[in-house]
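Student: Next input, structure requested:
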Amino acid sequence: MLKKILILATGMLLQLLSSFAANTENGKNQEINLIPIPVKVENRTGSFNITSATKLVADASLKGITDLFAAVLHAPTGYQLRQAESDNSGIHFTINSTYNPTLGNEGYILDVTPTRIDISSNKPAGLFYAMQSLIQLLPKEVESSVKVEQENWTVPCVKITDYPRFGWRGLMLDVSRHYFPKESVKKYIDQLAKYKMNVFHWHLTDDQGWRIEIKSLPELTSIGAWRAPRMGTWWTREPRAKNEPVSYGGFYTQDDVKEIVKYAQDRFVTIIPEIDVPGHSLAALAAYPNLSCTGGPFNVNVGNVFYTKEDNALCPGNEQSFAFMDKVLTELATLFPAQYIHIGGDECYKGFWKNCPKCKKRMTDEKLKTVEELQSYFIKRMEKMVISKGKKMIGWDEILEGGLAPEATVMSWRGIQGGVNAAKMNHPVIMTPDHNCYLDLYQGDPAGEPPTYSMLTLRTCYNFEPVPAELTDQSLILGGQGNLWTESVPTYRHAEYMTWPRAFALSEVFWSQKTSRNWEGFIHRMEANLARYDVANVNYARSVYDATIRPIKKSADKPMQITLVKELDDLDIYYTFDGTFPDRFSSKYTDTLNIPKGADTFRMITYRNNQPVGKMITASIKEIEKRSGSK
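Tutor: The predicted model follows:
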């Protein structure tokens, strides 16, 4: 009897161990590393295995979504997943027969069991976002663009209930300073949509290039889209020489635009076009100099200093400026189905307006006391024009100056105060303050990064709160976006480097509930998603693993000192002042450092778990002194 009991007990133990191993393999202990973090996640035992026989069960009207999902899986798996109208197993995409107010228009429920996956939402957009979560639940190899030899494509059993905090979740790409081909723009849209962002703000015009075909104004692209080629740091470049060829640039034809708009629509992304006026118009003036106060001639700017020295604004006293903009907006409105058109309105130098006879006459006729009121006059006419095309107008927060247009939406970039002021005037606001959302800024120590200006770390992005506590009507904050200006971004690979992972942080700020956000948890999930980007060959910055040098200005009784700041608590910093390369056997940073007499070079590197994880960063003592203002 005892022998039988022992055999039975042994068998039960082996069964339990086998069950544990299967559950571990099939998803019980598989981590859920979703970005942005969902509202609610219920972990379960087991997993669902996707095979070549798995059916995508959906109404025929949802074929666009199921085709996208099938296309994502086809490259790495080789599977040709088919849509079916009914099946007891498979992956089910369902629009709710009764509207669930908790989910809204973009929320979803994703329910994974060992036998089937159920996705439900009120609207197709919710199914699309559930699909993005489902893809993130699959092994990272699903991101590959070529077939991967892998036996199991498993999804851990889980139930996710999710919906966004804000309706406006965007990224802006500036294609004026550097032109990015059509396929790169599509890739950017793909990447932002994967992380549940739904707005692509397309900065199409500026002093350095006009990038969209306007058929009634052909010189905008035949002249305004091209400039003399240059390299070197922005604002230090030599101006275009007389008769120097203009070969750098490009533009999007209207057929290109239609193709990109359709591509975005299929991914539930709205494209907001921006034509930046009245300032930032040098490329337009190169094509049509009669629209300026001074008459030109003008060259498309190559990145040389010109602001306040050269006229770059449309003349608000010239009625031809408004006829020009009417043609532009007419064609723009037919190309972009979005309800908004962005007209810029930022950083307009008004010095040339003060001496312009046409501007003086306009101010007299309209009883305008200042050039700020003259800009407001221009913007208000833009709004009437935009409304006449069946659209709404957005402008940067400078449009508040001189009086805000009656129905304008304000994009607040100079901090949040412009947004606060606009909201208190009952205007909708999109929050995109430069100190939280400008992705062209340094994301690590300048000594270890490509040249740009100012600083925006990953942690600062993640800590952004778009809704100011002082607002009584918080519904006026539509959401926010990250902005990638490209003066210092000459290639698409570098655009990716500047965008990710900071856009991971912003996607969570704009989608996830405020109470769900947690820095340490985010970093863990970020690292899992960076591994996915490695598979997908998407570039990104590892600056969060580096330390930053913070100099302390020396005084008469104290030598020059520096502190070293890290974003991740589990990093160790090692340094040298003697010109050698530090490693984990070098001096370890613990507190403020005195710079030794005679030292001319400082180097540092970060380690995690005794392994190098950051870049070797080298800075001259002279450069550090410059940062502090010491001499």
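
Student: CA atoms for contacts and neighbours, from now on please.
Tutor: OK.

Student: ok, and the spatially most central residue of the chain, which helix or strand is that part of?
Tutor: Closest to where the C-alpha atoms of the chain average out (C-alpha atoms, centre = their mean) is residue 171, at 3.6 Å. Taking DSSP states H and E as the criterion, residue 171 maps to strand 168-174.

Student: Next secondary structure after that strand?
Tutor: Immediately after strand 168-174, counting by DSSP H and E, sits helix 182-194.

Student: between that following helix and strand 168-174, how many degrees?
Tutor: 160 degrees (axes from the mean of the first three to the mean of the last three C-alpha atoms, to 10 degrees).

Student: I'd like the distance from the following helix or strand past helix 182-194 to the chain centre, please.
Tutor: Following helix 182-194 in sequence order, the next helix or strand is strand 199-203 (DSSP H and E). Counting by C-alpha atoms, centre = their mean, to the nearest Å, strand 199-203 is centred 9 Å from the centre of its parent chain.

Student: Another for comparison:
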Amino acid sequence: MNKLFLFLSCCIFTANTYAQSIVSETEIGESESAVSPKLIAIIPEPVSLMKKAGTFTLPENVSIQASKSADLKQSIEFLSQRITTATGKSVSTPVSVTHPTIKLILNTHEDAQLGLEGYKLNVNPTQIVITANKPAGIFWGVQSLIQLFPAEIESKELVANVKWKAPCVDVIDYPKLGWRGLMFDVARHFFTKQEVKQFIDDMVRYKFNLLHLHLADDEGWRIEIKGLPKLTELGAWSVKKVGTFGDFIPPTADEPRTYGGFYTQEDIKELVQYAKERFVNILPEIDVPGHSLAIIASYPELSCTPDAVNYKVRSGEKIMDWSRGAPPLALVDNTLCPANEKVYVFLDSVLTQVAKLFPFEYIHMGGDEAPHNFWEKNEQIKALMQREGLKTMPQVQAYFEKRVEQIVISKGKKFMGWDEILEGGVSPTAAVMSWRGMKYGIQAANDKHNVVMSPTDFAYLDYMQADVITEPKVYASLRLNKAYQFNPIPASANAKYIIGGQANLWTEQIFNFRQVQYMVWPRAFAISESVWSPIEKKNWTNFVERTEEQFKRLDLAEVKYSPAIYDPIISVKRSPDKQLMIELTPEIDGLEIYYSFDNSTPDRFYPKYTSALVPPKDASMLRIITYKGKQPIGRLISLPITDLQKRAR
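Tutor: This is a model prediction of the structure:
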């Protein structure tokens, strides 16, 4: 009978369209249903997950046994710390024991299916076993194991009265892409070394393995370069401003420039080591020739413009005119001068040290949004164009990029830039990070350039994730359901050359680390699944269910996140008779929206939204709130009618 039951369970699993299945009470037994998680909520979705009968219970004394324990030190320490902190159980790592609680095994003969980062996870009623070819696979297997235990295992303090059980499963898992990145802009606002470490800790929970550090921009230079002290004496500091970045009043000459900071070379070494221990590479970015005001404020002789001697690091005042789109018109010249040989000497000095500090094979050199209007009237640039046979400004920038790439290569590294580097012609060996949609990445891959997909359409985490009334205002929006549609390997691209995908967090409007977390999560869940999981495993409804389970974990881990999926999408239009019509569309299923026009606070006893609303003639405010069943789950949102009327125009 038991064998028949198991056979039927396997058949049911095989017929399922996605691996993360909701476990029925008949499958796990009546007595266990109250303590076992009904939803196996691993993010990113594993390649294969089979639910088996029964559960595993952590004993009072947990033994972790590892083959080649020195190679698995980080996985052992991570797992031990997580178990002891939340459960209070003791953990030991004996060299040999008859039946260890958890076994971590490096394969003596490599499993070709698993590659460098894959793993197998087997949870049985009496033992847990994780196997992999490499230590990274064990580490990622441990992240999945942690997500099988109750959410309280994420707690930073002892949690009482929890039954520490995990469902019995067999998991086979490996990533779709080797480059699974998050970009953290520490230039617009400086974030401390400890905050960068926290960013790494947050990202490895969901199997990201590449931290792209944006280290230089108009607002700050963030890395010590020996022999070029002004970069950190002048270039790392601005006037502190609070409000809407980009609209600040220009600072006066006597306002103190004490806001900012930088990482010493010892700080960088520490961060690189910290990341390495968590199987994360760090990609440094020095953004040139545009976005270089911090460099020019430090060393104005690197500019094409004599007025640069008066330039200061940007504090958030307007320095670009974007009215005609990209590239913008510069109000101050924030570009390095491609016709100035001192620029290449400077970059050689910088990259010599950057290459030694960061062991990762690539250095990102920016190349985006470089304004050309100051170049167009510069005599040095005109002479360069005549000498080199250059006809257009994109060709001038291409000349610059090719020379910079040769400097990067001379340091034993590979060159990468934003997709603008394609515009004037680019070296065949240059790698491209495609941000202006997917088309440039597709073009570059088909031209046999290595490509990392990070398109604004799906992967820009600085964009608003809910209605503008609830968010720091940014010029575009990216809801979670849109981020989940990210496919980094489009059918029309040469997949061989797409080496990765990533999401980017620019920090103009982000002033503190709690807001960093709010902007990253949960949209980075969607990105992690896009770059790790097979595309056929994607299922929006199931993803939402798993995301809600992860919210409980982030609460206990004290990681901030956005609850925007519970806020409706608000759209307004005019009816044929010019009446204002307000439509409220839930992003996820199972929500009900209640509203008021009478300035009071609605709850579930108020009118429920069923169709487009027309405000009463003298109403001044629409208030809405979202419920799931009898519980309020969305934020109370107050929308002035005058604001809605402006949107309709």
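
Student: Summarise which helices and strands the strand holding residue 171 of structure 1 is packed against.
Tutor: strand 199-203, strand 477-484, helix 502-511 (3 or more C-alpha pairs under 8 Å, 6 or more residues apart in numbering; DSSP states H and E).

Student: So which bit of structure 2 is the last one matched to?
Tutor: It stands for helix 502-511 of structure 1. Using TM-score structural alignment, helix 502-511 of structure 1 lines up with residues 523-532 of structure 2.

Student: Over to the first one?
Tutor: Under TM-score structural alignment, the counterpart of strand 199-203 of structure 1 in structure 2 spans residues 210-214.

Student: how about the alignment partner in structure 2 of the residue nearest to the centre of structure 1, what does it touch?
Tutor: In structure 2, residue 171 of structure 1 lines up with residue 182, judged by TM-score structural alignment. Contacts for residue 182 of structure 2 (C-alpha atoms under 8 Å, 6 or more residues apart in numbering) come out as 203, 208, 210-212, 502-505.

Student: I'd like these as TSV, with neighbour count appended.
Tutor: Putting the contacts of residue 182 of structure 2 into TSV (neighbours: other C-alpha atoms under 10 Å) gives the following:
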residue	neighbour count
203	23
208	29
210	25
211	24
212	22
502	29
503	28
504	24
505	21
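
Student: hmm, back to that, run through who's touching the match of helix 502-511 of structure 1.
Tutor: With contact meaning C-alpha under 8 Å, 6+ apart, stretch 523-532 of structure 2 is reached by 43-45, 174-177, 180, 206-208, 459, 461, 479-480, 483-488, 500-503, 538, 547.

Student: for the contacts of residue 182 of structure 2, which one is nearest residue 259 of structure 2?
Tutor: Residue 259 of structure 2 has its nearest neighbour among the contacts of residue 182 of structure 2 in residue 505, at 20.5 Å by C-alpha to C-alpha.

Student: pretty sure that closest one contacts residue 456?
Tutor: No: contact criterion C-alpha atoms under 8 Å: residue 505 of structure 2 and residue 456 do not qualify, at 10.6 Å.

Student: mind listing the strands for the stretch 451-600 of structure 1?
Tutor: Here the stretch 451-600 of structure 1 has its strands, by DSSP state E, counting those that start in this stretch, at 477-484, 547-552, 561-566, 572-576, 587-588, 593-594.

Student: which residues in structure 2 does the fourth one align to?
Tutor: So that's strand 572-576 of structure 1. Using TM-score structural alignment, strand 572-576 of structure 1 pairs with 592-596 in structure 2.

Student: export the helices and strands packed on strand 168-174 of structure 1 to CSV and tack on distance to residue 52 of structure 1?
Tutor: Formatted as CSV, these follow (distance: least, C-alpha to C-alpha, whole Å):
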stretch, distance to residue 52 of structure 1
strand 199-203, 34
strand 477-484, 39
helix 502-511, 32
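
Student: Looking at those, which is nearest to residue 71 of structure 1?
Tutor: Closest among those, using C-alpha to C-alpha: strand 199-203, at 22.4 Å.

Student: List the superposition-based mean deviation of the closest one with respect to structure 2.
Tutor: By mean C-alpha distance after the TM-score superposition for structure 1, the fitted strand 199-203 of structure 1 averages 0.6 Å away from its aligned residues in structure 2.

Student: now stretch 371-380 of structure 1
Tutor: Stretch 371-380 of structure 1 sits 0.6 Å off on average (mean C-alpha distance after the TM-score superposition for structure 1).
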